[in-house]
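**Q** Structural data only, the sequence is not supplied:
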């Protein structure tokens, strides 16, 4: 590599950050890490890389979150350096590379550097890494900080700098530094030019179940055209920047603005555009060209500086990945942009002078938006990140200095996916298959589809499908096969980019050349990537259908695909309204799948087993063939003894012992045993629901066999079953400790009602006519005298007159009041003034006299 230094004075001419270069250089004299915080447009991305290159002999790598930003930054620095792009200054992004042996500064996307680290963990030949736009909290950027912090533990000469327009500098500094010493912070701020805020809310909804509404896009276009005319009147040389949430909305707004005015050169800027068109926007315009209206996604928020802008029109919407944990899916969701993002966007109007922002919402809606964007690590699918960490040797990020840890639920789901792909072992370490998948620059599931689908359907078709699914391309009527047909014959930027990605993926395929397949293989490739999303139609509705996925999710389908039986679904998202067919989700891309292909792709989800259930007191069984949650066939069969026993056990554990019909003798025995266990403990058995369910095989084994063979539950003799729990030799004292009946002074043997097993405070009760207990002073006690009997003393008609466990006190006190009230009502029965001297009787006075 050449050691020629960059001319920092020439490169920094006119850039605000030039004033901070000396401070950063002095900081790097004493530290190999730093955090640089400076507003967008100040020149930090242009000046910091050549500063580091001038201090080192090796290469300086600068990461950007987007390809267009990496290319634009490299082109800008090469231009200021006066060197051809790809010599002293170069770039590497997915599918494109302009780098030479003498390259001193290389701009890359974060994903490129992550995969480079897997091949070269020591980053040989690299002296410094600059991670730019840290504040965006892209997942790959967060991971890079963690991995590079570990690399620096082995390479204390590697310089690491994190840069951002706005960030929690202290937090990043703590991660980049050590436990004892955070990284130093270089904070460069400049006085901002005045910004005029205007509000232009729409009377129409911004969002509905399908996304951004057409009426709102009309409003944004009208607002843009009107504001641009005003600006052009006052500042003919100024340009307009319009922020939309995604590429579709960019195109729709641009088309509408072109229809509304021909005064302006309306340009689009988003990640799907060809590099040449992106670069043309970034170069600005000549003085003799028409003023521009540039409609862009969030990529121009901070990572790119579009020259000449003095007016920003903001939809205040953004599109971000969001994980639906309940359905196990992740998709791009359009929602209100965070206020910090909106501030970044507005700041694009004041880079070169006073500017204006027109927000297409009212102030209340703006104030209700989240303060900051959610870090991508907290909201997106983590399969790719988890595989990379496993290959690095830090499963789940263990031991890494990360800004935020990986969320446990999302990580668990990701590890389940990787384990199913054979990418990690039981300990979470990467397998050889996992390392092979990690080297394919796409989601691990799509990488698996490329590797396994190529031999089955041909390397080209597998690569085409994976390129389409990984490229965030829209599919008309959700049909991936039809989308492929359209792309093959198109010459659009999307088609060219897709074709380039497919070429690259085909070269990575391990399939033997020559295998060819028609579009019938599209569904198989998708199913190989997402076997849990194979789906069967379960309901036909007007204009669509509901499909059940193997994962258990239901999703609505409209259009031609609603008429097929089996689908391989690539993308399913939360939704409402007609498109979701009442399922809460809608299929966004899928392909027809044959049952044979389903079995090939989802073989590990296929089951063929007898499902026995205990229903209505009987064991019923059916032989069911399933793929995951999808029932393919079901037929009644006779359950085996084991299947029947398991069915009864499952139902009892789920619904409890109330399924049985308890005879009075069985219920009484259970209550007696419960009292003994309560008062004496072991060896008397625990006959609560939990106790009996835990000991099913001890007391109910023969009955379980009977139930399994078809005997109705109502025929079981639970009294005999409970007697199996009686402890020996203690069981001989059962009737002594807890007798069934109690003899009262009249000679009657009255049944004792024992408390229910689930009532720990209740007492055994004897309900007896008051006259049968005359003269009884000693209240009887059960269980070795531990438990007094509670008497319900009844009237001749059997109604309770008193409740007591102290007969002596009753006769001496309350009895007199009872006698006064009852003797007139029941004159035929004895109500002696002295109950101690009266003879106990169960008869009337006349019959007792006889």
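**A** It's in. What you are looking at is a predicted structure, and each value in this text was computed from that prediction instead of being measured.
**Q** Could you use CA atoms for every contact and neighbour count after this?
**A** Will do.
**Q** number of nearby residues for residue 820?
**A** When counting by other CA atoms under 10 Å, one arrives at 12 neighbours for residue 820.
**Q** Spell out which helix or strand contains it, please.
**A** Assessed by DSSP states H and E, residue 820 sits inside helix 815-822.
**Q** Could I get the buried residue list for that helix?
**A** 815-816, 819 (16 or more other CA atoms under 10 Å).
**Q** Helices of the stretch 301-450 of the chain, start to end?
**A** In the stretch 301-450 of the chain, the helices defined using DSSP state H, counting those that start in this stretch lie at 339-347, 363-368, 383-392, 408-421, 432-438, 444-457.
**Q** Next up, a structure to set beside the first:
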């Protein structure tokens, strides 16, 4: 295939011209346009490049290798000459290489190691719409380099399905769009039968496609597990006789990937079961039918639990369109979707940066030394806080002084150089013994890879024992030999990376794996609960529970490498026993003994104990005879944190004061700004500031109920400046003089559940007998006239007659009917025909009138 055959060809001169005039460019081109393989070669002779290299970021290893090999073949060369690639554990570049295709972690290392990017003239970010975390970080670093060190550096962001206008505005860059090459694709939804499993629905869809349409069939599934199930379901189908069923995912050996990317040598039809690696960049020849499960396996992170997990989620509409387009690359095609037609998908894929664990990102930013990088979507604060806390535990960061952010340690820089998750890097670097370092390489491979055992279970040792047996030529029957072979190869790569000559041991003591894993999962070191052998307390304060058939039942200490979050307890999915003596030798500083005065929630009283702990695991606790009285206030504050604000002695007037302040902040937003702003009295703000406003009032007290209403009220009001007390009465008064001359109370309220749970002010209420408002034309207002009162107009007996914020309208339209009905019921009270001029009164008519 010649470059001229690609639709992007006509746009290449515009791309070159744009980059000559501007250092950044956003390029939109659908699948099949040729952007991946045609744009980098077209830039090689650009004058601004001056013979420097082009580095192209490709998010997937399969695509990176395939793109580089395709570009090399176009030039009649082998990969590693003018065009090369670098992916994890594989390097095909040379001194002659001018186009270097790299995967995401490689690009980050290049920029961190050489911020000036010596010899690099252009960075190309391909398939940016996938919004991988490493791509977002790479772009942020590249923009910082361009702004501070390399004004001449060109940055090209390419995408098939992305909001290009938003990205172009963010980059302050021109935007070019290319047409694709595609034929019409007929879309249809292939309904599932009642309670039908995905693999059975898929089998019916594949059989239908093979019978009704020509060409190969590409099936999109979320992961290897679903591919294996689909493969097994298709194995017994008569419709697939003579059809080659192939798998395509990132963990396949190179030769198997290459086989899928080439036509069948014997001309057989093919069914390719693929993850979303086939969604973009990789072109599969001969595909005329796409069958899409509409699912992807993506990482999710919950900052409240601190646990990461891979979830099977519905794909975005943009991904569904891109997958369907794969059927129209060579001729008219068909796409079958296995979800209901009524199901609506999100328009675009969510960026990984807002939903994954961010320890790696936090470490990269600490190494870069500038946390103020510009991200297309900034990282969430909660996830970044949890990431930094983990890095502090791992020894990668050290806490800054005062408000200064944490800084990277020398150990943290060594971790970063390994190019893996900080947890695994800490474990790989921890042992000094060569055999232990080789064993650590095995563990890194096991944690990163799919489970080699078909039988499940929670013992990581069973996986390692299967790997050790495989090396001796006797893999267990319940293990996948291909998975074990991939694990063995990954472990070899780790030993090579670590420069370890020793071979891994063939057998180890029961706690050997845990003794290494504790360096990767210091927050998940767990001790058996003294009263429940299935429950474990974790070093981070959470608890986790074993399954009933656990293989590690009875172990006093565990390190948990995999957890499944649960509303009540996390479940232990993978764990290893560890040696407590080894733990104390490795982390002596985390074993502490101290006297504590704490709130005992069960007894609803203060308890004074002498505790020995490992992090937040209590190892021993004994009553303390003479606790320090000054520490009682801390315990009582903890009690409020556990029991909530309702445990405090609220009075009606205090609740009204709080509601007035909260409402006024909403009605007059300018009063919530500046140095002397009205205080934030939301539950969240009060709970966050307990140490500042409540603790002083609790000093000297040994019980929570010893705090009286007066002291509590003073503590609460101390949050507002003294000048506000009078101003508050003027803007949001507690009482109002009505035309009868009497003072009546105004009732304030704040609805915590309004506005989707954010809370909102409720209109203030003035309850008053109707006769007391004669002569008043308009509804009274507060907050400098911005807020009308809600009038509860009462009968002489104090019963409600009308609720309104339009007093004038009431007099004009409703009062005549009220008068007619009430005059006979309350004859001793005035019911004038003209309420506008009548005298307001709170009394009945004088006798005889």
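**A** Yep, it's here. All figures in this text were calculated on a predicted structure; none of them were measured in a lab.
**Q** Got a TM-score for the two of them?
**A** Here the superposed chains carry a TM-score of 0.70, computed using TM-score structural alignment, normalised by the length of structure 2; 639 aligned residues with a CA RMSD of 3.4 Å.
**Q** on that earlier part again, what does the helix holding residue 820 of structure 1 correspond to over in structure 2?
**A** Under TM-score structural alignment, helix 815-822 of structure 1 has no counterpart anywhere in structure 2.
**Q** Following the chain onward from that helix, which element is next?
**A** Assigned by DSSP H and E, the successor of helix 815-822 of structure 1 is helix 845-849.
**Q** list the helices and strands that following helix packs on?
**A** Other elements packing on helix 845-849 of structure 1 under the criterion 3 or more CA pairs under 8 Å, 6 or more residues apart in numbering; DSSP states H and E are absent; no helix or strand qualifies.
**Q** can the buried residues of helix 815-822 of structure 1 go into CSV with extra columns for distance to residue 292 of structure 1?
**A** Listed next are the buried residues of helix 815-822 of structure 1 as CSV, based on distance: CA to CA, whole Å:
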residue, distance to residue 292 of structure 1
815, 105
816, 107
819, 107
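**Q** need the contact list for residue 463 of structure 2.
**A** 446, 451-453 (CA atoms under 8 Å, 6 or more residues apart in numbering).
**Q** Between the residues you listed, which sits nearest residue 77 of structure 2?
**A** Closest approach between those and residue 77 of structure 2, by CA to CA: residue 446, at 37.0 Å.
**Q** Quick check: chain neighbours aside, which residue is closest to residue 119 of structure 2?
**A** Sequence neighbours aside, residue 52 is the residue nearest to residue 119 of structure 2 in space, at 5.1 Å (criterion: CA to CA, 6 or more residues apart in numbering).
**Q** Ok, residue 221 of structure 2 next?
**A** Counting by CA to CA, 6+ apart, residue 221 of structure 2 lies nearest to residue 275, which is 5.2 Å off, once chain neighbours are set aside.
**Q** what sits against the one you found?
**A** Contacts of residue 275 of structure 2 by CA under 8 Å, 6+ apart are 220-224, 248-249, 296.
**Q** Tell me the one of the residues you listed nearest residue 70 of structure 2?
**A** residue 248 (18.1 Å).
**Q** what does that closest one align to in structure 1?
**A** With TM-score structural alignment as the criterion, residue 248 of structure 2 lines up with residue 269 in structure 1.
**Q** Share the number of residues neighbouring that match, please.
**A** So residue 269 of structure 1, with other CA under 10 Å, has 27 neighbours.
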